[in-house]
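Participant: Based on what follows, work out the 3D shape:
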Amino acid sequence: MFQIIGIVLLFGMVFGSYILAGGKMEVILHSLPYELMAILGAGVAAFMIGNSVSTIKATLGGFGKVFAGNKWKKKDYVDLLSLLFQLTKTMKSKGVIALESHIEKPAESAIFQKYPRIMKDHFAIDFICDTLRMMTMNLEDPHQIEDAMDKQLEKHHHEAQAGAHALQTMADGLPALGIVAAVLGVIKTMGSITEPPEVLGGMIGGALVGTFLGVFLAYGMVGPFAARLKEIVDGDHAFYKIIQSVLVAHLHGNAAQISIEIGRGDIPSGAQPSFAEMEETLTNAPAEA
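Facilitator: Have a look, this model is predicted:
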């Protein structure tokens, strides 16, 4: 919602100030289709040249994220902590054998099935199950497991940031493409140097529209989209860091409730449940399905 308001405000302030200062939209509107073709078209072409198919798909999908906001809401964090509570509680009270059936086939697990939103995230499920599987294989050194989890998180985060990085690269190149379009306009103008001043003035004005559009699109549209997408990816990444916090705390020998409280403390403030809310949820959560 705020992104739509921001876009409307952006166009209103930029073009409104231009019109109020006495500027004529005819010059911009006349040159707009050609300049957009040269700048935005070239920008998209360069984007396709410089990125893989997977990155292009991730970038296109990222536009939806820009308007939808963060994937994980407060309820999802509560569900994640509840899921981890049941898994760690089962492991402590029943041992690793009781846990194996859940982590080997999470799709058939009565514990995992209670949280369909989390089940749809394959990385989250694999991250939880792979880490618990390492624990069942007698790899109980918290530092080794934390290091392995760090590497998985770093890899996943790097791949998730590909779309935002590609958009930012495109934004960095648009002002230069605007100059290219402007130079082409000047070349066209110089080829008509014998025309009267009023005609040449219109042609030079049209050429300068290219420079304007390149800078406007870069810093007013594409750059902010890239920054917003990066912010969302960083925010969603916090969800996976909670998994690491809870499981590492569990490895250090903490009770399940303590491990969950450590994880709750790492949840972003805007989505963080209170201690009382979490305690009530965990009180009603069975240790094993």
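
Participant: From now on I want contacts and neighbour counts done on CA atoms only, so please keep to that.
Facilitator: Fine.

Participant: Tell me the secondary structure at residue 71.
Facilitator: Per DSSP: H, G, I helix; E, B strand; the rest coil, the secondary structure class of residue 71 is coil.

Participant: Identify the residues contacting it.
Facilitator: For residue 71, the contacting residues are 65, 236, by Cα atoms under 8 Å, 6 or more residues apart in numbering.

Participant: Relative to residue 126, how far out is it?
Facilitator: Separation of residue 71 from residue 126 (Cα to Cα, to the nearest Å): 18 Å.

Participant: Next: residue 186.
Facilitator: Separation of residue 186 from residue 126 (Cα to Cα) stands at 57 Å.

Participant: same deal with residue 98?
Facilitator: Distance from residue 98 to residue 126, by Cα to Cα: 18 Å.

Participant: one more to line up against the first:
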Amino acid sequence: MFQIIGIVLLFALVFGSYIISGGNMGVILHALPHEMMCIGGAAIAQFLIGNSMPTIKGTAGGFGKVFSGPKWKPSDYRDLLSLLFLLTKTMKSKGVIALESHIEKPSDSSIFSRFPKITKDHFAVDFICDTLRMMTMNLEDPHQVEDAMEKQLEKHHHEALAPSHALQNMADALPALGIVAAVLGVIKTMGAITEPPAVLGEMIGSALVGTFMGVFLAYGLVGPMATRMKEVVEEEGAFYKIIQAVLVAHLHGNAAQISVEIGRGSVPSEAQPSFLELEEALNAMPNDA
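Facilitator: So this is what the prediction gives:
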């Protein structure tokens, strides 16, 4: 919502100030199609040249995150803590054998099925199941498990940030591409140097539109979108950090409720359930889960 408001304000204030000060929008509108063909086309071309197909697809899909924000809401963090509570409680009270059926086929698990949104996130499910599987294979050193989890998180985070880096590279290139368009306009103007001053003035004005559009798009639109995309990825990454915190706490021998309380401390402040809210959610879990 705020992103849409920001875009509206961006265009309204920049072009509004230009019009109020006596600027002629006709010059910009006349030059805009050709300048955007040069600048926008070159920007897309450098984006395709410099990035792999997964990054290109990720960037296209990431634009939705700019406006919708992180996919994990406060209720999802509460659900994650409840899911981890059930898994660690099952492992502690019923043993490894009782847990195996849940981590080998999470799609058929009576525990995972209670949390469909989390189950749809393949990385979250694999991250939980792979870590618990290591524990069932007698890898019970908390430091080794934590190190293995940290490497998985770093890899996932690096891949998730690739689209925002690619978009930021495009933003960094736009001012220079605007200069390219402007230089082409100056070359065109110099080729018509015998024309009257009024014609030359209009041609130079059109050439400068290229520089303006390159800087305007870079710092007013594309750059902020890349920053927002990165911010959303960082916020979503906190969700997986909670999994690490709870399972490592469990390996240190803490009770299931203590482990999830440690995990609750890692939840972002704006989405963090209170102690009582989490306790009510855990008490609502069926005893035979």
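
Participant: residue ranges for the strands of the first structure, please.
Facilitator: Counting by DSSP state E, the first structure forms no strands at all.

Participant: What residue in it is the furthest from its centre?
Facilitator: residue 194 (53.1 Å; Cα atoms, centre = their mean).

Participant: Show me what that one aligns to in the second structure.
Facilitator: Under the alignment by TM-score structural alignment, residue 194 of the first structure pairs with residue 194 in the second structure.

Participant: check contacts around its match.
Facilitator: Contacts of residue 194 of the second structure (Cα under 8 Å, 6+ apart): none.

Participant: for the second structure, what's the longest helix?
Facilitator: helix 142-190 (DSSP state H).

Participant: for it, packing partners?
Facilitator: helix 25-50, helix 53-68, helix 122-136, helix 197-217, helix 223-251 (3 or more Cα pairs under 8 Å, 6 or more residues apart in numbering; DSSP states H and E).

Participant: give me that answer again for 7 Å
Facilitator: Where contact means 3 or more Cα pairs under 7 Å, 6 or more residues apart in numbering; DSSP states H and E, helix 142-190 of the second structure is packed against helix 25-50, helix 53-68, helix 197-217, helix 223-251.

Participant: before we move on, back to that, tell me which of residue 186 and residue 126 of the first structure has more neighbours.
Facilitator: When residue 186 of the first structure and residue 126 are compared for neighbours, residue 186 comes out ahead with 19 against 15, by other Cα atoms under 10 Å.

Participant: That one contacts residue 204, correct?
Facilitator: Yes: the criterion here is Cα atoms under 7 Å, and residue 186 of the first structure meets it with residue 204 at 6.5 Å.

Participant: Taking the centroid of the second structure, which residue is nearest it?
Facilitator: In the second structure, the centroid-proximal residue (Cα atoms, centre = their mean) is residue 233; its distance is 3.1 Å.

Participant: Make sure residue 189 of the first structure is actually in contact with residue 203.
Facilitator: Yes: the criterion here is Cα under 7 Å, and residue 189 of the first structure meets it with residue 203 at 5.9 Å.

Participant: ok, the nearest residue to residue 266 of the second structure once chain neighbours are set aside - how many residues close by?
Facilitator: With Cα to Cα, 6 or more residues apart in numbering as the criterion, residue 266 of the second structure has its nearest non-adjacent residue at 5.9 Å, and that residue is residue 242. If you count neighbours by other Cα under 10 Å, residue 242 of the second structure ends up with 23.

Participant: quick one: residue 242 of the second structure from residue 178 of the second structure, how far?
Facilitator: Taken as Cα to Cα, the span from residue 242 of the second structure to residue 178 of the second structure is 44 Å.

Participant: and what of residue 273 of the second structure?
Facilitator: Distance from residue 273 of the second structure to residue 178 of the second structure, by Cα to Cα: 48 Å.

Participant: which one of the two has more residues nearby?
Facilitator: residue 178 (30 against 20).

Participant: Quick one: map that one onto the first structure.
Facilitator: Residue 178 of the second structure maps onto residue 178 in the first structure, by TM-score structural alignment.

Participant: Surely that match touches residue 209?
Facilitator: No: shown here, residue 178 of the first structure and residue 209 do not form a contact pair, counting by Cα under 7 Å, at 8.4 Å.

Participant: can you count the residues close to the residue nearest to residue 162 of the first structure when sequence neighbours are not counted?
Facilitator: Excluding the flanking residues, the one nearest residue 162 of the first structure by Cα to Cα, 6+ apart is residue 55, at 6.0 Å. By the measure other Cα under 10 Å, the count of residues near residue 55 of the first structure is 21.

Participant: Next: residue 174 of the first structure.
Facilitator: Around residue 174 of the first structure there are 26 residues (other Cα under 10 Å).

Participant: Then residue 139 of the first structure?
Facilitator: 14.

Participant: same thing with residue 32 of the first structure?
Facilitator: The burial count assigned to residue 32 of the first structure is 16, neighbours taken as other Cα under 10 Å.

Participant: nearest residue to it other than its sequence neighbours?
Facilitator: Leaving aside its sequence neighbours, residue 32 of the first structure sits nearest to residue 209 (Cα to Cα, 6+ apart; 7.5 Å).

Participant: Please determine how far that neighbour is located from residue 243 of the first structure.
Facilitator: Applying Cα to Cα to residue 209 of the first structure and residue 243 of the first structure gives a distance of 51 Å.

Participant: neighbour count winner among these two?
Facilitator: For residue 209 of the first structure and residue 243, the more surrounded residue by other Cα under 10 Å is residue 209, and the numbers stand at 24 against 21.

Participant: doesn't residue 28 make contact with that one?
Facilitator: Yes: using Cα under 7 Å, residue 209 of the first structure is in contact with residue 28, at 6.3 Å.

Participant: who touches the residue nearest to the centre of the second structure in this structure?
Facilitator: For residue 233 of the second structure, the contacting residues are 160-161, by Cα atoms under 7 Å, 6 or more residues apart in numbering.

Participant: Aligned counterpart of it in the first structure, please.
Facilitator: Residue 233 of the second structure maps onto residue 233 in the first structure, by TM-score structural alignment.

Participant: if I look at its match, how far off is residue 129 of the first structure?
Facilitator: Counting by Cα to Cα, the gap from residue 233 of the first structure to residue 129 of the first structure is 22 Å.

Participant: swap in residue 288 of the first structure?
Facilitator: Per Cα to Cα, residue 288 of the first structure is found 16 Å from residue 129 of the first structure.
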